[in-house]
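# this is a predicted model, with the sequence first.
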Amino acid sequence: MCAQDQEWFEDSLTKPEEIKRTARILDIVLLIATFPRTYQRKHLVERFEVSSRMIDKDLQIIRHGLRLPLMRDQSGYYFERTPDLPMLKLGFTEALALLIAVQSAKGVSGLGGTELASAIARLESLFPDEYTTMLRQLAKPAPLESHYQRRQKILTLLTRAQIEKRKLRIVYETASRHGEISERVVRPYALVPYVRSWQLIAYCEKRQDVLMFKVDRILDAVMLDVFYEIPADFDLDRYMGGAWGMMRAGEEAIEEVVLLFDPDAGRWVAEEQWHKSQQVEHLENGSVLFKVRIPITPEFINWVMYYGAKVKVLRPPHLRKRIVEEHQRAAQRNQEE
């Protein structure tokens, strides 16, 4: 670890915010190593609920402090390689997940302190020196649990279940039916970031179908000692139907949508990968031509409306008409006394 990063860690050992940051950095390493080319910067911002600038600083620590060869392409971040851990029949990602889980277990009553301390010391000794200070920060007392921390606990458990292919028993609060609470056993297939939350794609044994569960509505989750396999023919893109966002396409046909963004909005839109089919063209006047092939869902209509006068719908005509009508309806409502 370089001197500047070492100094940062030593100065921050007693700061709760920096302890949380340390845990976040290790979570980012684990996510990228486990799911390469999946997470873009916007996904990390949404998951950890911090600014883009803070995520950029975290990524610099990963590159220069932990000396991991962090790379990025259109699909997301990935590591060219990860450290070899001698004398351990676990991969890097499995060992890091295990160590984080063991550190978390220190706060659970009934677990032997001596045995846990020994396990932590053994696991820490397997990692390169660059990780030592950061890993030990996880031993610091955590502040009272917040909404963010509860979500992190659930996400960590879901990720472990997905990696280990173990079923989960969850307590879930539905968005409809007046917030009905139910218990069900699920088999996690995918964990997908969306806006400021996450969606779990899983097979529900109660409904006997693949469903989407909003992570923030999972009130409790327990990992079972029952294993499962994801069907070989399951394809996430096919399941989503090429949809925009997390609203699955129904009977809507896939159409080519062409939008013209003003320079300010276009610059921001062009920075992100919104859909696998998108094409972006920068025009001489600074405007951005945005093309995408999708079923036009209410979710996509809301996304277009968000940009107001900064976007013009060029195709298809029925979408342009719908956007005009929605804006007129909104203007009329706001003019009412």
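Noted; the coordinates are in hand.
# when you work out contacts or count neighbours from here on, use the C-alpha atoms and nothing else.
Noted.
# show me what the strand ranked longest in the chain is in contact with.
Looking across the chain with DSSP state E, the single longest strand is strand 181-194. By C-alpha atoms under 8 Å, 6 or more residues apart in numbering, the surrounding residues in contact with strand 181-194 are 43, 46-47, 158-159, 161-162, 165-174, 198-206, 228, 230, 236, 245-246.
# for these, I'd like a selection string for PyMOL - just the buried members, please.
Only the buried entries of the contacts of strand 181-194 go into this PyMOL selection, using 16 or more other C-alpha atoms under 10 Å:
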select buried, resi 43+46+47+158+159+161+162+165+166+167+168+169+170+171+172+173+198+199+200+201+202+203+204+245+246
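# so which of the contacts of strand 181-194 sit within helices?
Here DSSP state H is the test, and the contacts of strand 181-194 give His43, Glu46, Arg47, Leu158, Thr159, Ala161, Gln162, Leu236 as lying in helices.
# need the max-distance pair from those residues.
Between any two of those, the greatest separation by C-alpha to C-alpha is 21.6 Å, found for Glu46 and Ala161.
# and Tyr189, how many neighbours?
Residues near Tyr189, counting by other C-alpha atoms under 10 Å, number 23.
# below is an additional structure, to be compared with the one above:
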Amino acid sequence: MNTDRIVTICRMLSLSRRAVPLQVFLDELEISRATFKRDLASLRDRFGAPIVYDRDAGGYRFDSSSPDGSVYELPGLWFSASELYALLAAHRLLEQIEPGILADHLAPLQSRLAELLGAGGHPVQEIERRVRILSIARRRVEPRFFAHVAAALMRRHRIEIDAWNRARDEVNTRVVSPQRLVHYRDNWYLDAFCHWRGALRSFALDTLRRVRLLPQKAQEISDAQLDAHYTGAYGIFAGMPTAQAVLRFSAERARWVRAEVWHPKQQQEDLPDGGLRLTVPYADERELMMDILRHGRHVTVEAPQSLRQRMAEEVAVLAARYGVGLASAS
């Protein structure tokens, strides 16, 4: 018995609004009539599948005369090989996003998936060999802090945190109402309402030094308010946009940037020379400047003037640090 075919036959019958002709099964599964008949017999005898042949409709369907009116499902946990591969690849992703955080919770699932793959002749070792997740500049998070924050988030409770401010090199104690966990550029952030500041704030989870669950219920903030605050401007620096950055990319670099999403509300304009003009809203230029700098001479800031000035100052400092004058560098 081929488990892939068994799952596919049941799925085809469940999803179809009418009887499925024999030839459709043979074409989809790429099997002979005899093989299909054997699979059908296995489904009926071993799994009690109420599959009947409807002569009027000219195909197979599930018997709709079930006493409780329910649709037949295979007993237990069933996946096709492709679904199992996808699940294990997703598990691999979670495992490498932050090693150790979910390992204990996902271990039973991983074990069960490995059994199912093994039964179908698909070695789980291949997934581990073939799927690679490359993380850049990932900062390690204390697993227990992640678990505490996630628990408070889902239970809708406030938490007291000691958060390290990197810019000022100081630790502040705050009470916050968790709103969302965000995985952004290989690092975890907590979007929360800060009761100390009386406003929405984001906290990098790796900066947390202590987390304590509080009995008070979290203050609820609507999705519309969260989206307006956290996705209105460019990058991780939240807030309402204060300016529009207009960036002109060379024809060479435009081949990459044209396929990128820098911001949900960005605007793109193809230029006659093959280049690209990209416009993105921003509230804080720090992260935007880093992304501009990685494109080097292939990007020009056209507007606003304040951002052009900041970029010019940054480039001047870099040139001086390498002992190169701006005139000679150009």
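Ah, there it is. Computed from a predicted model, the values in this text were never measured in an experiment.
# next, the TM-score between them, please.
The TM-score (TM-score structural alignment, normalised by the length of structure 2) is 0.51; 221 aligned residues with a C-alpha RMSD of 4.5 Å.
# which of the contacts of strand 181-194 of structure 1 fall within strands?
166-173, 198-204.
# and which of those residues is nearest Ile25 of structure 1?
Trp198 (18.6 Å).
# dump the residue contacts of the counterpart of the closest one in structure 2.
Matched across to structure 2, Trp198 of structure 1 falls on Trp188, judged by TM-score structural alignment. Counting by C-alpha under 8 Å, 6+ apart, Trp188 of structure 2 makes contact with Val141, Leu181, Val182, Ala204, Leu205, Asp206.
# neighbour count for these - can I get that in TSV?
Converted to TSV, the contacts of Trp188 of structure 2 look like this (neighbours: other C-alpha atoms under 10 Å):
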residue	neighbour count
Val141	19
Leu181	19
Val182	17
Ala204	20
Leu205	23
Asp206	19
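# which of these are conserved in structure 1?
Here is what carries over to structure 1 from the contacts of Trp188 of structure 2, by both residues aligned by TM-score structural alignment, their matches' C-alpha atoms under 8 Å: Leu181, Val182, Ala204, Leu205, Asp206.
# dead centre of structure 1: give me the residue that sits there.
Pro193 (3.8 Å; C-alpha atoms, centre = their mean).
# distance of that one from Leu200 of structure 1?
Pro193 of structure 1 sits 9 Å away from Leu200 of structure 1, taking C-alpha to C-alpha, to the nearest Å as the criterion.
# what about Arg72 of structure 1, which SS state?
Assigned with DSSP: H, G, I helix; E, B strand; the rest coil, Arg72 of structure 1 falls in the strand class.
# pretty sure it sits against Leu59.
No: checked against C-alpha atoms under 8 Å, the pair Arg72 of structure 1 and Leu59 is beyond contact range at 11.1 Å.
# which one of the two has more residues nearby?
Neighbours were tallied for Arg72 of structure 1 and for Leu59 using other C-alpha under 10 Å; the higher tally belongs to Leu59 (20 against 15).
# which residues touch the more buried one?
Taking C-alpha under 8 Å, 6+ apart as the criterion, Leu59 of structure 1 is in contact with Ile25.
# now do the helices in the stretch 201-330 of structure 2.
Remark: helices assigned in the stretch 201-330 of structure 2 by DSSP state H, counting those that start in this stretch are 223-230, 251-257, 285-293, 305-321, 326-329.
# between the first one and strand 187-194, how big is the angle?
This means helix 223-230 of structure 2. Helix 223-230 of structure 2 and strand 187-194 meet at an angle of 120 degrees, taking axes from the mean of the first three to the mean of the last three C-alpha atoms, to 10 degrees as the criterion.
# show residues contacting helix 223-230 of structure 2.
Residues from elsewhere that reach helix 223-230 of structure 2, judged by C-alpha under 8 Å, 6+ apart: Leu200, Ile236, Phe237, Ala238, Gly239, Met240.
# buried residues in it?
For helix 223-230 of structure 2, using 16+ other C-alpha under 10 Å, the buried residues are Leu226, His229, Tyr230.
# what's the closest of those residues to Glu170 of structure 2?
Tyr230 (24.5 Å).
# roughly how far does the closest one sit from Val141 of structure 2?
Distance from Tyr230 of structure 2 to Val141 of structure 2, by C-alpha to C-alpha: 22 Å.
# and for Leu226 of structure 2?
Distance, Leu226 of structure 2 to Val141 of structure 2, using C-alpha to C-alpha: 24 Å.
# repeat that for Val261 of structure 2.
From Val261 of structure 2 to Val141 of structure 2 the distance is 27 Å (C-alpha to C-alpha).
# got it, and Tyr85 of structure 2?
Distance of Tyr85 of structure 2 to Val141 of structure 2, given as C-alpha to C-alpha: 28 Å.
# and if you look at Ala103 of structure 2?
Counting by C-alpha to C-alpha, the separation of Ala103 of structure 2 from Val141 of structure 2 is 14 Å.
# same check on Asp27 of structure 2?
50 Å.
# which residue is the nearest non-sequential neighbour of Ala265 of structure 1?
Among residues not flanking Ala265 of structure 1 along the chain, Lys310 sits closest, at 6.4 Å (C-alpha to C-alpha, 6 or more residues apart in numbering).
# which position in structure 2 aligns with that neighbour?
Using TM-score structural alignment as the criterion, Lys310 of structure 1 maps onto His298 of structure 2.
# same check, this time on Ser287 of structure 1
With TM-score structural alignment as the criterion, Ser287 of structure 1 matches Gly275.
# which residues touch its match?
Contact analysis of Gly275 of structure 2 by C-alpha under 8 Å, 6+ apart lists Arg248, Phe249, Ser250, Ala251, Glu252, Arg253, Ala254.
# and the two most separated of the residues you listed?
Within the contacts of Gly275 of structure 2, Arg248 and Glu252 form the most distant pair, 11.6 Å apart (C-alpha to C-alpha).
# the two - which one has more neighbours?
Using other C-alpha under 10 Å, the more surrounded residue of Arg248 of structure 2 and Glu252 is Arg248, with 23 against 12.
# so can I have a markdown table of the buried residues of helix 223-230 of structure 2 showing distance to Leu116 of structure 2?
Shown next, in a markdown table, are the buried residues of helix 223-230 of structure 2 (distance: C-alpha to C-alpha, whole Å):
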| residue | distance to Leu116 of structure 2 |
| --- | --- |
| Leu226 | 41 |
| His229 | 44 |
| Tyr230 | 41 |
